[in-house]
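Colleague: sequence unknown, structure follows:
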C-alpha cells in the first residue's frame, strides 16, 4: 500500500488528511495519508522520506525543506518554497502547487478592472501568490509587520494607500483564532466595494477580514478551494 503524508509543525486542524482520505475512499484507492509533525527545522532530517510515495509540506517548513531535496521544479526554484515532494527512485523532487491552487481559485473572480494587488505577508504562501499574480499580469506590493527593504510596513499603509488597490490578499495565519481581535492591523474604513478580498485562511470560513470586507460590499473568497486545487495538483505530480 502506498503512503503519503504531510510535514508541518501544528497539524491537528489540517485540511489535507480528511481530503485525501475521502479521495482514497471515493476513488477506491488503496493508500494512506499520515501527519508528520516536526518541532523545528533540525528535526526534518529525522523524517523517513523513502517510506512515502509523496509528501506535502506546510507551515513553517516550505523553505527550510529545500536543503534536503535532490532537485526542484522550475516553479519551486522561482518561488523559493516547496509544498509538494515527489519521491522517484529514491530522489526527492520539490514542487510548488500552491500557486496553481491560488491562480485557479482567484481567476474566475477577476474582472477587467482588477489591475493591482496588496499581499499581506512575506512567507512561502506569499511567494506562491506573487508567482501566480505575475502569471495573471497583475502588479502587486507586499506588506509585512517587520521592516524589510522594498516591502511596505503596516504603519505606512494609510487609508488612502489601501483604497487604491483592487485586490487584497491575506497570506498570513491571522484570522485562524476565530476572534474579532485576530485581525490584520489595517484601516477597514478604507475598504471599497470594487475590491476583491481573498483570505487564504479557510477555518473559519469567514474570518473577521472577510466579514468586514463583505459588509463593505467587496467580493470575498476564502482559501478552501485553493487548498483543494493545490491538493489535486500535488496528486497529479505524485502519479505522473
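Modeller: Perfect, thanks for sending it. Remember, predicted model here, so these are calculated numbers, not experimental data. Numbers count the residues shown, from 1 in each chain.

Colleague: contacts and neighbour counts: CA atoms only from here.
Modeller: Noted.

Colleague: now do the strands in this protein.
Modeller: Using DSSP state E, the strands of the chain run over 2-8, 31-37, 54-57, 71-72, 84-88, 91-95, 116-120, 139-144, 152-153, 167-170, 196-199, 219-221.

Colleague: report all helices and strands that the third one contacts.
Modeller: Using 3 or more CA pairs under 8 Å, 6 or more residues apart in numbering; DSSP states H and E as the contact criterion, the neighbours of strand 54-57 among helices and strands are strand 2-8, strand 84-88.

Colleague: next up, the contacts around the residue nearest to residue 5 when sequence neighbours are not counted.
Modeller: Nearest residue to residue 5, sequence neighbours excluded (CA to CA, 6 or more residues apart in numbering): residue 34, at 4.4 Å. Residues counted as contacts of residue 34 (CA atoms under 8 Å, 6 or more residues apart in numbering) are 3, 4, 5, 6, 17.

Colleague: how near is residue 34 to residue 56?
Modeller: Remark: distance between residue 34 and residue 56 (CA to CA, to the nearest Å) = 10 Å.

Colleague: and what of residue 190?
Modeller: 37 Å.

Colleague: so between the two, which is more surrounded?
Modeller: residue 56 (25 against 15; other CA atoms under 10 Å).

Colleague: let's bring in a second model and compare:
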C-alpha cells in the first residue's frame, strides 16, 4: 500500500478500540481491490465524540465506522441517517459526501448474512444479553424477518424496556425487557432458539469475563451467538461448546457488516471471502 497526496482516509471510532480487527481487514481488502484508500483506528473519549465527528468533515475523511459505545450517541451530530438506521435507532457507519454526514447501519444485514452462512434459519424466540446499539440493530433485523418473541436482559432495566418497546412496534413480535439476573437468564434460556451476547464482556483484553456464569438450562437445540470476535473463542463460546451447543462468534458478522460498509464508502464490490480469510489467518498466527 502506497500512501500519497491522493490517498483517501477512512477509519473507525470507539472506546476501547484496541480489540478491533477492522483496520487489518479493510486495509487488506482495499489493497486487494487496488483502491487508494487507508483505514485507521481512532480511540475517542466520550466527551470528545462531537469533536471526532466534526473532524470527519474538517479532515475530509470519506467515512468512519462507529463501534461501542457510540452507535446511538453519534446520531445527533449527523445531517441525516438512512431509513434502516432511523428504524433501529443506531448507526455503525458515517459517510461523508462533500461535508454532509449520513449515518447508516450495516450490523443487522451483516448479522443476518452470518446466520445464513452458519445454516441457521429457524428462529422464533431470541434472548439478548445486553440492550445497546448492536442489540437494537439485530433485534430490528430479527423482527422484520419473522421472529415473534424476544427477551432483553440488561444491567440497566430502562434500556432493556426501551428496546422491548421499540421491537414491540413490529407486527406479531412480543418483546419484554428485564433487569439482568442469573436466575432470570436461566429461566428464559430454556425456551430460546437463539441466545446473543451483545455486551463487550469477554472482549480482549478482559478475556476472562463472561456475561453469565452458567448455560446449564439451555436447550440442546439452542444456538449461542457471541458478537465478540477477539478472542476468537471467548469463555462464553467455550461454555456453550462444553454443552455441545451450536455456536457462532462475531467473526462472520464483522466480515459481512464490514463488507457492506466498504461498498457504501467506496462503491466497490468487496471480496468477502478474502476478508474472512484475512481475519482467520490473523487468529491462526496468535
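Modeller: That came through, no problem. Computed from a predicted structure; not experimentally measured.

Colleague: TM-score of the superposed pair?
Modeller: Once the chains are laid over each other, their TM-score by TM-score structural alignment, normalised by the length of the first structure reads 0.92; 237 aligned residues with a CA RMSD of 1.7 Å.

Colleague: hmm, back to that, what subset of the contacts of residue 34 of the first structure is buried?
Modeller: Neighbour-count burial (16 or more other CA atoms under 10 Å) is assigned, among the contacts of residue 34 of the first structure, to 4, 5, 6, 17.

Colleague: let me have those in TSV, extended by distance to residue 232 of the first structure.
Modeller: Formatted as TSV, those follow (distance: CA to CA, whole Å):
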residue	distance to residue 232 of the first structure
4	13
5	14
6	14
17	13
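
Colleague: residue 190 of the first structure -> the second structure?
Modeller: Residue 190 of the first structure maps onto residue 217 in the second structure, with residues paired by TM-score structural alignment.

Colleague: touching, its match and residue 184? I think so.
Modeller: No - using CA atoms under 8 Å, residue 217 of the second structure is not in contact with residue 184; the gap is 11.1 Å.

Colleague: where does stretch 52-71 of the first structure end up in the second structure?
Modeller: Using TM-score structural alignment, stretch 52-71 of the first structure pairs with 61-80 in the second structure.

Colleague: any idea how far apart the tips of that stretch sit?
Modeller: End-to-end distance (CA to CA), stretch 61-80 of the second structure: 17 Å.

Colleague: now it: buried residues?
Modeller: Here stretch 61-80 of the second structure shows 61-75, 77-78, 80 as buried, counting by 16+ other CA under 10 Å.

Colleague: in contact with the closest residue to residue 147 of the second structure other than its chain neighbours, which residues?
Modeller: Excluding the flanking residues, the one nearest residue 147 of the second structure by CA to CA, 6+ apart is residue 124, at 4.5 Å. By CA under 8 Å, 6+ apart, the residues touching residue 124 of the second structure are 146, 147, 148, 149, 193.

Colleague: just give me the match in the first structure for the first one.
Modeller: Looking back up the chat, that one is residue 146 of the second structure. In the first structure, residue 146 of the second structure lands on residue 137 (TM-score structural alignment).

Colleague: now do the last one
Modeller: Taking TM-score structural alignment, the alignment pairs residue 193 of the second structure with residue 166 from the first structure.

Colleague: quickly note the distance from the closest residue to that match other than its chain neighbours to residue 125 of the first structure.
Modeller: Computed as CA to CA, 6+ apart, the closest residue to residue 166 of the first structure that is not its neighbour in sequence is residue 195, at 4.8 Å. With distances taken as CA to CA, residue 195 of the first structure is found 21 Å from residue 125 of the first structure.

Colleague: among these two, which residue is more densely surrounded?
Modeller: Comparing residue 195 of the first structure with residue 125 by other CA under 10 Å, the one with more neighbours is residue 125, at 25 against 22.

Colleague: name the residue closest to the centre of the first structure, please.
Modeller: Most central in the first structure under CA atoms, centre = their mean is residue 125, positioned 4.0 Å from the mean C-alpha point.

Colleague: aligned to that one, what sits in the second structure?
Modeller: In the second structure, residue 125 of the first structure lands on residue 134 (TM-score structural alignment).

Colleague: contact partners for its match?
Modeller: By CA under 8 Å, 6+ apart, the neighbours of residue 134 of the second structure are 71, 90, 107, 198.

Colleague: next one: residue 251 of the second structure
Modeller: By CA under 8 Å, 6+ apart, the contact set of residue 251 of the second structure is 227, 228, 229, 232, 276, 279.

Colleague: now swap in residue 134 of the first structure and tell me
Modeller: Contacts of residue 134 of the first structure by CA under 8 Å, 6+ apart: none found.

Colleague: so it versus residue 189 of the first structure, what's the distance?
Modeller: Counting by CA to CA, the gap from residue 134 of the first structure to residue 189 of the first structure is 29 Å.

Colleague: same question, residue 71 of the first structure
Modeller: Residue 71 of the first structure is 46 Å from residue 189 of the first structure, by CA to CA.

Colleague: and if you look at residue 58 of the first structure?
Modeller: 33 Å.

Colleague: what does residue 16 of the first structure give?
Modeller: Counting by CA to CA, the gap from residue 16 of the first structure to residue 189 of the first structure is 35 Å.

Colleague: one more: residue 15 of the first structure?
Modeller: Distance from residue 15 of the first structure to residue 189 of the first structure, counting by CA to CA: 32 Å.

Colleague: which one's more surrounded, these two?
Modeller: Just comparing residue 15 of the first structure and residue 189: by other CA under 10 Å the higher neighbour count belongs to residue 15, 15 against 12.

Colleague: buried set for stretch 98-109 of the second structure?
Modeller: Buried, per 16+ other CA under 10 Å, within stretch 98-109 of the second structure: 99, 101, 102, 103, 104, 105, 106, 107, 108, 109.
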